[in-house]
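>>> Pasting the sequence and the predicted coordinates here, then a few questions.
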Amino acid sequence: MSALIEQQKDMKQPSSWQVWWRLLRPHTLTAAFVPVFIGTMLAVLDGKFHFMLFLAMMLASLFIQIATNMFNEYYDYKRGLDTAESVGIGGAIVRDGIEPKLILRLALMLFFISILLGIYISAATSWWIAVIGAISMAAGYFYTGGPYPIAYTPFGEIVSGFFMGLIIILISFYIQTGAVTTKSILISVPISILCGAILTANNIRDREGDAKSGRKTLVILLGHKNSVRFLAAMFIFSYLWVIWMIVAGYASLWLLLVFISLPKAVSATRNFIGKKQPIEMMPAMKATAQMHTHFGFLVSISLLFEYLLK
C-alpha cells in the first residue's frame, strides 16, 4: 500500500521547468510589468518614448518582483510557514527540494542585475532614480526579510500598492519625459489599489495559516467576511476613480474601456464568498490577479487610442 502511495506521488511530481516557473510566482508579475506599460504609454501620449529606457525599466521591475518572490519563498521556509501541505504555488523548497541557499543567491543575483539596470537608467536621466530604486529594493527585501517583515503586518497592501503602483508608474513616466504630471499621479491611484488587492486576495486565502504563525495582516484583523467586502470596495473604488477622472477632465472617454475588466472583479468577489478552504479560494485569487492585469492593459490601450486620435 505504501509503495502504491509513493508511486502516485512520483507520478504527480512536476517537471523541473514547472518547479522554477512556479517559483517565479507568475501571477504576481503583472504587478511589475503593467505599471511600466502604463507609465510608458502616458509618456507616449506626451510624444516621448525611448525604447532602451523602457526595456531597462521593464526588466528591472520584473527582476525586483521575482527576487521579492524568492525572498518570500526563502524566509517563509526559514520561519516554518511553508509546509508540504501548503496550498499555492509557493513551497519550492519544502515540496520540490530546491536548496534554500540557492534561492537566496538567485534573489540576490537578480537584485544585482537590477542595480546595473538602475545605474544605466540613472545615468541617462537622473541619479534621484537610483535613490528611489534603492528604497524600492529595500522594501522588496524587508517585505518578508529582516526582523519585522512588512508582510506580517497590516501595512502590506499599502507598501505593495505604493511601490508596485504609484512609484513604478511615475518612474516609468519620468525617465521618458523628465517630469511628473498630475495625470500620471491620478492614473496611478487605481493601479496602486489593485496591486494591493492582489495581496489582499492572497492573504484571504492564507488567513487561517497566517494567523497560526503569528502574522497580523489586515485580513486577519478584519476576518474573512469583512476582508471580502474590503476587496470588493477596492474594486468599486478603482472604477469610481476612473469615472471621476473622466468627469474632472483628467482622462478621455476611452478610459471607460477598463469596465471590460468588471466581470473579473465580480468573479473574484463571488468566488471568495462562503469559501473556507484555501484550495477553494484559488479561483478567486487568480481572478483578482487577472482583473489587475486586464484593468491595467485596458488603461494602456485607452492611452494609446487617445494618442492616435488626438
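All right, it came through fine.
>>> Please make it C-alpha for all contacts and neighbour counts, starting now.
Noted.
>>> List the buried residues for the helix or strand harbouring residue 190?
Here residue 190 is covered by helix 182-205, with elements defined by DSSP states H and E. Across helix 182-205, burial judged by 16 or more other CA atoms under 10 Å covers 184, 186-205.
>>> Measure how far that helix is from the centre of its chain, please.
Mean C-alpha position of helix 182-205 versus that of the full chain (CA atoms, centre = their mean, to the nearest Å) differs by 9 Å.
>>> Report all helices and strands that the next helix or strand after that helix contacts.
Counting by DSSP H and E, the next helix or strand C-terminal to helix 182-205 is helix 207-212. On a contact count with 3 or more CA pairs under 8 Å, 6 or more residues apart in numbering; DSSP states H and E, helix 207-212 meets helix 218-222.
>>> got the buried residues for the helix it packs on?
In helix 218-222, residues buried by neighbour count (16+ other CA under 10 Å) are 218, 219, 220.
>>> before we move on, what about stretch 82-91?
Across stretch 82-91, burial judged by 16+ other CA under 10 Å covers 82, 86, 87, 90, 91.
>>> can the buried residues of helix 218-222 go into JSON lines with extra columns for distance to residue 259?
What follows is those, written out as JSON lines (distance: CA to CA, whole Å):
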{"residue": "218", "distance to residue 259": "27"}
{"residue": "219", "distance to residue 259": "27"}
{"residue": "220", "distance to residue 259": "30"}
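>>> Quick check: the residue nearest to residue 156 when sequence neighbours are not counted vs residue 203, distance?
What sits nearest to residue 156 in space, not counting adjacent residues and going by CA to CA, 6 or more residues apart in numbering, is residue 150, at 5.7 Å. Counting by CA to CA, to the nearest Å, the gap between residue 150 and residue 203 amounts to 13 Å.
>>> same thing with residue 29?
Using CA to CA, one gets 17 Å for the distance from residue 29 to residue 203.
>>> so residue 251, which of the three states?
coil (DSSP: H, G, I helix; E, B strand; the rest coil).
>>> which SSE is the closest residue in space to it that isn't next to it in sequence in?
Of all residues beyond its chain neighbours, the one nearest residue 251 is residue 245 (5.6 Å), with distances taken as CA to CA, 6+ apart. Residue 245 is part of helix 224-247 when elements are defined by DSSP H and E.
>>> between the buried residues of stretch 82-91, which is nearest residue 126?
Closest to residue 126 out of these is residue 90 (36.9 Å), distances taken as CA to CA.
>>> just the helices in this structure please.
Assigned by DSSP state H, the chain shows helices spanning 2-11, 16-23, 30-45, 51-78, 100-124, 128-142, 156-161, 168-177, 182-205, 207-212, 218-222, 224-247, 262-272, 282-309.
>>> Redo the ones you listed as CSV? Include distance to residue 255.
As requested, the helices of the chain are arranged in CSV below (distance: least, CA to CA, whole Å):
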stretch, distance to residue 255
helix 2-11, 48
helix 16-23, 33
helix 30-45, 12
helix 51-78, 23
helix 100-124, 30
helix 128-142, 29
helix 156-161, 21
helix 168-177, 17
helix 182-205, 10
helix 207-212, 35
helix 218-222, 31
helix 224-247, 7
helix 262-272, 13
helix 282-309, 5
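>>> what about versus this one:
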Amino acid sequence: MTFNIRAWIVSLRLRTLPLALSTIFMGSLLASGQGCFKLSVLVWASLTTLFLQILSNLANDYGDAVSGADNAERQGPQRMIQQGVITLRQMKRAIIFTSVLALISGVTLIFNALKDQLMVLLLFFFLGISALVAAIRYTVGKNPYGYRGLGDFFVFVFFGLLGVGGTYYLHAGIWNWSVLLPAFSIGAFSTGVLNLNNIRDIQSDDKSGKKTLPVMMGRKMAAFYHLALLLLGWGAFIVWLLNYEQANTGAWLVILAFPLFVFNAIAVFRFKAPLAGLDKQLRNLSLGTLLMVVLYGIGSFLI
C-alpha cells in the first residue's frame, strides 16, 4: 500500500490541535502574569501536548477500528482505517513513532524546567508517562477506559487541571492553588469537545458496545450535561476574574468569546438528525476555547 499524505493529514485531526494548545497557552499566560514566563517551557510544552494529542487521535482510530466502533453506521467523518486507506499495521507504527516523539519532547521539557528539583522532576516524569499511556489507552487495549465512560474524567484532568496547572508550575517553579480555577475552565471546555464527539457517535457507539457517557445517559441528558460543562467552565473563570484580576480590567475581554459558547450550547439542543451535523460544533468549541485564551492574553497584557 502506497503512502497517502492526505490520508495521514486527515488522521492527525488537525482541528483538535487548537484545543490542546489552549491548555499550554493558558498555563503560560498565568505564569507570565506572575512574572515567571519561560520561552523554552512554552515551546517544549506546546510540542509535547501536540504530540500527545496526535498520539491520542491515531490511537483512537486504531482502537475503534479494532473494536468495530468505526463502522458504516458511524455519523462522523470516515476514518482512514475504516476506508482501507491506512492499514492497522501502518497505524500501529505511527502510534509508536509519535509516542517516541512525545517522550523525547516531554523529557526535554521537564529537564530544562526542573533540572534543579530532582523529586519534582521525577513526579512530572511520572505524570508525563501517565499522559502518554492515557492517550493510547482511551480506545486501545483489552479494557480501554473510553469504552467505560471514563474518557471525560481523563480529559478533564489532563487537559485541565494537570495541563494548565502543570504548565504554570514548569514556568514558575512554585505552586499556586488559584490557577485551578482557569484550569477547571479549560478542562470543562475540553470535556465538552469530547462530549460533542460522543453525542455525534452515540448510535454507532451503542451498537458496538462503546459505553460513553452519552450512550449511558441518553441523547437528551447528554445535551444538559454539555450545557453544565460550559456553564461551570465559564463560572470558574468568572470567579477567577473577580477574585484575582480586580486591577486588570482588560482581562474581561474574554467575555467577547462567550456568545460562541452560547451558540454551541443551543446547537447541541437543536440538532436531532443526522447527528453528523454536530461535527461543525466540535470544531467551533475547540476554536472558541482557544479564542477565549487568546482574548485573555490580549486583554491582560496589551490593554
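All right, it came through fine. Source: prediction; values computed, not measured.
>>> And the residue nearest to residue 156 of the first structure? What does it align with in the second structure?
In the second structure, residue 150 of the first structure lines up with residue 145, judged by TM-score structural alignment.
>>> what about its match, distance to residue 294 of the second structure?
With distances defined as CA to CA, the gap from residue 145 of the second structure to residue 294 of the second structure amounts to 32 Å.
>>> which residues does the residue nearest to residue 156 of the first structure contact?
Residues in contact with residue 150 of the first structure, defined by CA atoms under 8 Å, 6 or more residues apart in numbering, are 142, 143, 144, 156, 159.
>>> Just give me the neighbour total for the first one.
Residue 142 of the first structure sits with 18 neighbouring residues when counted by other CA atoms under 10 Å.
>>> Same check on the third one?
Burial of residue 144 of the first structure, expressed as a neighbour count using other CA under 10 Å, amounts to 23.
>>> Kindly state which residue of the first structure is aligned to residue 87 of the second structure.
Using TM-score structural alignment, residue 87 of the second structure sits opposite residue 99 in the first structure.
>>> repeat for residue 111 of the second structure
When the first structure is aligned by TM-score structural alignment, the residue opposite residue 111 of the second structure is residue 123.
>>> got a list of what that match touches?
Under the criterion of CA under 8 Å, 6+ apart, the contact list for residue 123 of the first structure is empty.
>>> quick one: it from residue 175 of the first structure, how far?
Relative to residue 175 of the first structure, and taking CA to CA, residue 123 of the first structure is found at 11 Å.
>>> ditto for residue 143 of the first structure
Applying CA to CA to residue 143 of the first structure and residue 175 of the first structure gives a distance of 26 Å.
>>> ditto for residue 190 of the first structure
Relative to residue 175 of the first structure, and taking CA to CA, residue 190 of the first structure is found at 22 Å.
>>> for residue 268 of the first structure, same thing?
35 Å.
>>> quick one: contacts for whichever residue in the first structure pairs up with residue 235 of the second structure?
Residue 235 of the second structure maps onto residue 240 in the first structure when the alignment is built from TM-score structural alignment. Applying CA under 8 Å, 6+ apart to residue 240 of the first structure gives no contacts.
>>> cool, residue 83 of the first structure as well?
Residues counted as contacts of residue 83 of the first structure (CA under 8 Å, 6+ apart) are 77, 91, 94, 95.
>>> Compare these and tell me which is most surrounded.
Neighbour-wise, these (other CA under 10 Å) top out at residue 91, 24 neighbours.
>>> who's in contact with that residue?
With the criterion set at CA under 8 Å, 6+ apart, residue 91 of the first structure makes contact with 23, 73, 77, 82, 83, 84.
>>> picking that back up, now the helix holding residue 190 of the first structure on the second structure. Mean distance?
By mean CA distance after the TM-score superposition for the first structure, the fitted helix 182-205 of the first structure averages 0.9 Å away from its aligned residues in the second structure.
>>> quick one: that helix aligns where in the second structure?
Taken onto the second structure by TM-score structural alignment, helix 182-205 of the first structure occupies residues 177-200 there.
>>> chain center to the helix holding residue 245 of the first structure: distance?
When distances are taken as CA atoms, centre = their mean, helix 224-247 of the first structure is centred 17 Å away from the chain's centroid.
>>> likewise stretch 88-104 of the second structure?
19 Å.
>>> Report the buried residues of it.
Going through stretch 88-104 of the second structure with 16+ other CA under 10 Å, the ones that come out buried are 88, 91, 94, 95, 98, 99, 101, 102, 103.
>>> do the same with stretch 152-161 of the second structure
Buried residues in stretch 152-161 of the second structure, defined by neighbour count with 16+ other CA under 10 Å: 152, 154, 155, 156, 157, 158, 159, 160, 161.
>>> next one: stretch 203-221 of the second structure
So stretch 203-221 of the second structure, judged by 16+ other CA under 10 Å, has buried residues 203, 204, 205, 208, 210, 211, 212, 213, 214, 215, 219.
>>> Please name the spatially closest residue to the aligned residue in the first structure for the last one (chain neighbours excluded).
With TM-score structural alignment as the criterion, the equivalent of residue 219 of the second structure in the first structure is residue 224. The spatially closest residue to residue 224 of the first structure, leaving aside those adjacent along the chain, is residue 204, at 6.6 Å (CA to CA, 6+ apart).
>>> Please apply the same query to residue 148 of the first structure.
Beyond its immediate neighbours in the sequence, the residue positioned closest to residue 148 of the first structure (CA to CA, 6+ apart) is residue 142, lying 7.7 Å away.
>>> Just to check, the one you found is in contact with residue 149?
Yes. With contact defined as CA atoms under 8 Å, residue 142 of the first structure counts as touching residue 149 (5.6 Å).
>>> Now render the buried residues of stretch 152-161 of the second structure as CSV, adding distance to residue 299 of the second structure.
Putting those into CSV (distance: CA to CA, whole Å) gives the following:
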residue, distance to residue 299 of the second structure
152, 30
154, 31
155, 27
156, 26
157, 27
158, 26
159, 23
160, 22
161, 23
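>>> residue in the second structure matching residue 64 of the first structure?
Using TM-score structural alignment as the criterion, the counterpart of residue 64 of the first structure in the second structure is residue 52.
>>> Might you report the residue contacts of the nearest residue to that match once chain neighbours are set aside?
Computed as CA to CA, 6+ apart, the closest residue to residue 52 of the second structure that is not its neighbour in sequence is residue 102, at 6.0 Å. For residue 102 of the second structure, the residues meeting the contact criterion (CA under 8 Å, 6+ apart) are 47, 48, 49, 51, 52, 132.
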